[in-house]
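[1] Sequence first, then the predicted structure:
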Amino acid sequence: MARSRPVAVVTGASSGIGKAAALALVGAGFQVIGTSRDAARIAPVAGVTFVDLDVTSDESVDAVVRQVIAQYGRIDVLVNNAGVGANGAAEEFSAGRAQAVFDVNVFGLMRMTRAVLPHMRAQHSGRIVNVSSVGGFVPNPFMAVYVSTKHAVEGYSESLDHEVREHGVRVLRVQPGPVNTPFDANQVQADAPLAIYAHRRRVFEDVMRESMRGGEDPAAVAKVIAAAATDAKPKPRYLAGSTAGRVAVLRRIAPARTFDKGVRRLNRMTG
């Protein structure tokens, strides 16, 4: 009897990288369940079943994982893609506003991971692919809260991978550079803006828009996610796109002072 198709769950699959990843996994032979806060508003996508999910809710996460297991009997791949950006100087974010960003980008990912791990361990196989960012290993002024969430994802993912590998499960990171999506238009804004940062923040927003519009096609990142999900010998991390590759090389080989100056120059900062 032929084995049924492997099952993949992709969070934040309504648009951008998540939607492209869902399509790429369909093309790779997966039965794909895509999640969104409001699945009813998503146009049908061939091969993808959409369900409602709020990654900030334990109850929502547990219900979706139970639903998938009940219907398909297994989860072979989880792509933790759901996330939000955060725009503003670190000083302009209250602790509460920063916590809201962490609740999606970090704790949402942790909730999903904890919910699927028992099933993956029981079947002694599975891949968890966490969509990180070049911001997970380089600084980005006026994105300190967002960047700190991605640093957290990096540390969590790499550490967890060592914990679960002996149980047949791998935890992998995909690190895109700028991607041509509306990400910059849907960021969480600082809730305590200060006049002292206003000009520099506007400059950053211009740099960000230019970077995103010139960024990678989401399909290119999705191809890397599919590779992480299917490679016979997976790598702990996958750089996605030419910018990510260049930045990773520079971070590794450039003197710290030189790299620091490059960050400031890229962001049109003086001093």
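    Here it is on my side, so go on.
[2] rest of the way, CA atoms for contacts and neighbours
    Will do.
[3] top strand in this structure by residue count?
    Secondary structure of the chain per DSSP state E: the longest strand is strand 169-176.
[4] Against which helices or strands is that one packed?
    strand 126-131, helix 144-164, helix 218-230, strand 237-240 (3 or more C-alpha pairs under 8 Å, 6 or more residues apart in numbering; DSSP states H and E).
[5] Output these in JSON lines; the columns should cover mean neighbour count and distance to Phe259.
    JSON lines is the format used below for the helices and strands packed on strand 169-176 (neighbours: other C-alpha atoms under 10 Å; distance: least, C-alpha to C-alpha, whole Å):
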{"stretch": "strand 126-131", "mean neighbour count": "26", "distance to Phe259": "24"}
{"stretch": "helix 144-164", "mean neighbour count": "20", "distance to Phe259": "17"}
{"stretch": "helix 218-230", "mean neighbour count": "22", "distance to Phe259": "25"}
{"stretch": "strand 237-240", "mean neighbour count": "22", "distance to Phe259": "19"}
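[6] Compile these into JSON lines and extend it with columns for distance to Asn267.
    Listed next are these as JSON lines, based on distance: least, C-alpha to C-alpha, whole Å:
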{"stretch": "strand 126-131", "distance to Asn267": "24"}
{"stretch": "helix 144-164", "distance to Asn267": "14"}
{"stretch": "helix 218-230", "distance to Asn267": "23"}
{"stretch": "strand 237-240", "distance to Asn267": "21"}
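[7] For Met120, which of the ones you listed is the nearest?
    strand 126-131 (5.2 Å; C-alpha to C-alpha).
[8] contact partners of that closest one?
    75-81, 109, 113, 120, 153, 157, 168-176, 225, 228-229 (C-alpha atoms under 8 Å, 6 or more residues apart in numbering).
[9] Comparison target, given below:
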Amino acid sequence: MKTVIITGASNGMGYEAAKLFANKGWQVFAGARRVKKIPTDKNITALKLDVTDSKSNQAFVTEILNQADRIDVLINNAGYGEYGPAEEISMENVRKQFETNFFGAVELSQLVLPTMRTQKSGRIINISSIGGDLYMPLGSFYHATKAAMQQWSDTLDTEVKAFGIRSIVIQPGGTASSWGAIAMENAEKNLKQNSPYQPLVVSIRGALSGESLGAGATSLQLAELFYKAATDEKPKRRYFHSMGDRAIVHIARAHPKLFIRVLTLILNRTGKQK
């Protein structure tokens, strides 16, 4: 039986991925702060995990190694959007964003790599976002964490290929989930009193709903993408849910002026709708 570790398994993509891998006969070690919300199945072991806490990360991997003789796949899925004006977000929340979205994934990868090297195989699947290449106002630190994850993952891949290990990035686009609503709640919380950035929040709310960028993928569809990245005989460096997601990343990277024009049109349109 193959073994997969999934972080952020209490909701959304992580929740659906835990169920999918379990249904496919994998031994699933699912981690989250809210253990009771992790799906239940005979193939799922639910474990407490706070990726921002180094002791929690170490205890999590130690417990897995006590129960399993190998680790085939680590899916670094835990993350959220600490939205708000770059000028006004507290440094405490900036650090929390990086600890959750980036540093936790780095530490967990360091903890599982010795086992993967010993067994001469393994995959580390890092859940980034199309937001690792493109951006919009209020998401500065979220985008920074996803860009950091991609650069780190690509570099890691060059270092571990020789050991039969791959480091892979998945870049979801808009998702049919509560992610956008939570990001906007954070944006409101991060606004200072009488903030001059209040109009931006109005403009961004519609864009983050996904309506301006097309229908988002469901959590199950993205879980299926996780499974494909974990099982492809020849894994790709990047995985996207749709051609649209791939195209907007290409535009943002290769044609930044065009991307800015499109972003400006979207913000102007959503702003007028409010």
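    That came through fine. No experiment lies behind these values; they were computed from the predicted model shown.
[10] The closest residue in space to Ser203 of structure 2 that isn't next to it in sequence: neighbouring residues, count only.
    Among residues not flanking Ser203 of structure 2 along the chain, Gly271 sits closest, at 4.2 Å (C-alpha to C-alpha, 6 or more residues apart in numbering). Counted with other C-alpha atoms under 10 Å, residues neighbouring Gly271 of structure 2 total 18.
[11] looking at this, Gly271 of structure 2 is in a strand?
    No: looking at Gly271 of structure 2 with DSSP: H, G, I helix; E, B strand; the rest coil, it is helix, so not inside a strand.
[12] residues in contact with it?
    Gly271 of structure 2 touches Val202, Ser203, Ile204, Gly206, counting by C-alpha under 8 Å, 6+ apart.
[13] how close does it sit to Leu138 of structure 2?
    Distance of Gly271 of structure 2 to Leu138 of structure 2, given as C-alpha to C-alpha, to the nearest Å: 14 Å.
[14] what about the counterpart of Gly84 of structure 2 in structure 1, how many neighbours?
    Using TM-score structural alignment as the criterion, Gly84 of structure 2 maps onto Gly88 of structure 1. When neighbours are defined as other C-alpha under 10 Å, Gly88 of structure 1 has 28 of them.
[15] that older thread, which one of the helices and strands packed on strand 169-176 of structure 1 lies closest to Pro193 of structure 1?
    With C-alpha to C-alpha, the closest approach to Pro193 of structure 1 among those belongs to helix 144-164: 14.1 Å.
[16] For the closest one, give me the average deviation versus structure 2.
    Here helix 144-164 of structure 1, set against structure 2 after superposition, deviates by a mean of 0.5 Å using mean C-alpha distance after the TM-score superposition for structure 1.
[17] In structure 2, which residue is most central in space?
    Ile127 (3.6 Å; C-alpha atoms, centre = their mean).
[18] circling back: for Gly27 of structure 1, which of the helices and strands packed on strand 169-176 of structure 1 is the nearest?
    helix 218-230 (9.1 Å).
[19] does Arg264 of structure 1 count as helix, strand or coil?
    helix.
[20] I'd like to know how far the aligned residue in structure 2 for it sits from Pro172 of structure 2.
    Residue mapping for Arg264 of structure 1 onto structure 2 gives Thr264, with TM-score structural alignment as the criterion. Per C-alpha to C-alpha, Thr264 of structure 2 is found 22 Å from Pro172 of structure 2.
[21] do the same with Ile165 of structure 2
    23 Å.
[22] got the contact list for stretch 155-171 of structure 1?
    Met120, Arg121, His124, Ser125, Gly126, Arg127, Ile128, Val129, Asn130, Leu172, Arg173, Pro236.
[23] The second one: what's it in contact with?
    Contacts here follow C-alpha under 8 Å, 6+ apart; on that basis Arg121 of structure 1 touches Val164, His167, Gly168, Val169.
[24] and of the residues you listed, the nearest to Gly34 of structure 1?
    Closest approach to Gly34 of structure 1 among the contacts of Arg121 of structure 1 (C-alpha to C-alpha): Val169, at 21.0 Å.
[25] do you know how far the closest residue in space to that closest one that isn't next to it in sequence is from Ala43 of structure 1?
    In space, and not counting its chain neighbours, Val169 of structure 1 is closest to Gly126: 4.7 Å by C-alpha to C-alpha, 6+ apart. If you measure Gly126 of structure 1 against Ala43 of structure 1 using C-alpha to C-alpha, the figure is 29 Å.
[26] now do Glu158 of structure 1
    Taking C-alpha to C-alpha, one finds Glu158 of structure 1 at 35 Å from Ala43 of structure 1.
[27] same thing with Leu160 of structure 1?
    Distance of Leu160 of structure 1 to Ala43 of structure 1, given as C-alpha to C-alpha: 35 Å.
[28] Ok, Gly88 of structure 1 next?
    Counting by C-alpha to C-alpha, the gap from Gly88 of structure 1 to Ala43 of structure 1 is 33 Å.
[29] got it, and Ser242 of structure 1?
    31 Å.
[30] Please work out how many residues are found near the match of Arg264 of structure 1.
    13.
[31] and it, what does it touch?
    Thr264 of structure 2 sits next to no residue when contact means C-alpha under 8 Å, 6+ apart.
[32] With Ala105 of structure 2 instead?
    So Ala105 of structure 2 contacts Val51, Asn76, Asn126 (C-alpha under 8 Å, 6+ apart).
[33] same deal with Ala22 of structure 1?
    Val10, Ala13, Val32, Ile33, Gly34, Val48, Ala222.
[34] same question, Arg74 of structure 1
    Shown in contact with Arg74 of structure 1 (C-alpha under 8 Å, 6+ apart): Val7, Val68, His119, Met120, Gln123.
[35] Would you map the helices across structure 1?
    16-27, 58-72, 95-102, 109-123, 144-164, 198-213, 218-230, 242-253, 256-266 (DSSP state H).
[36] got the ones you listed as TSV, with distance to Asp191 of structure 1 columns?
    Below are the helices of structure 1 laid out as TSV (distance: least, C-alpha to C-alpha, whole Å):
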stretch	distance to Asp191 of structure 1
helix 16-27	26
helix 58-72	26
helix 95-102	7
helix 109-123	24
helix 144-164	12
helix 198-213	13
helix 218-230	30
helix 242-253	30
helix 256-266	25
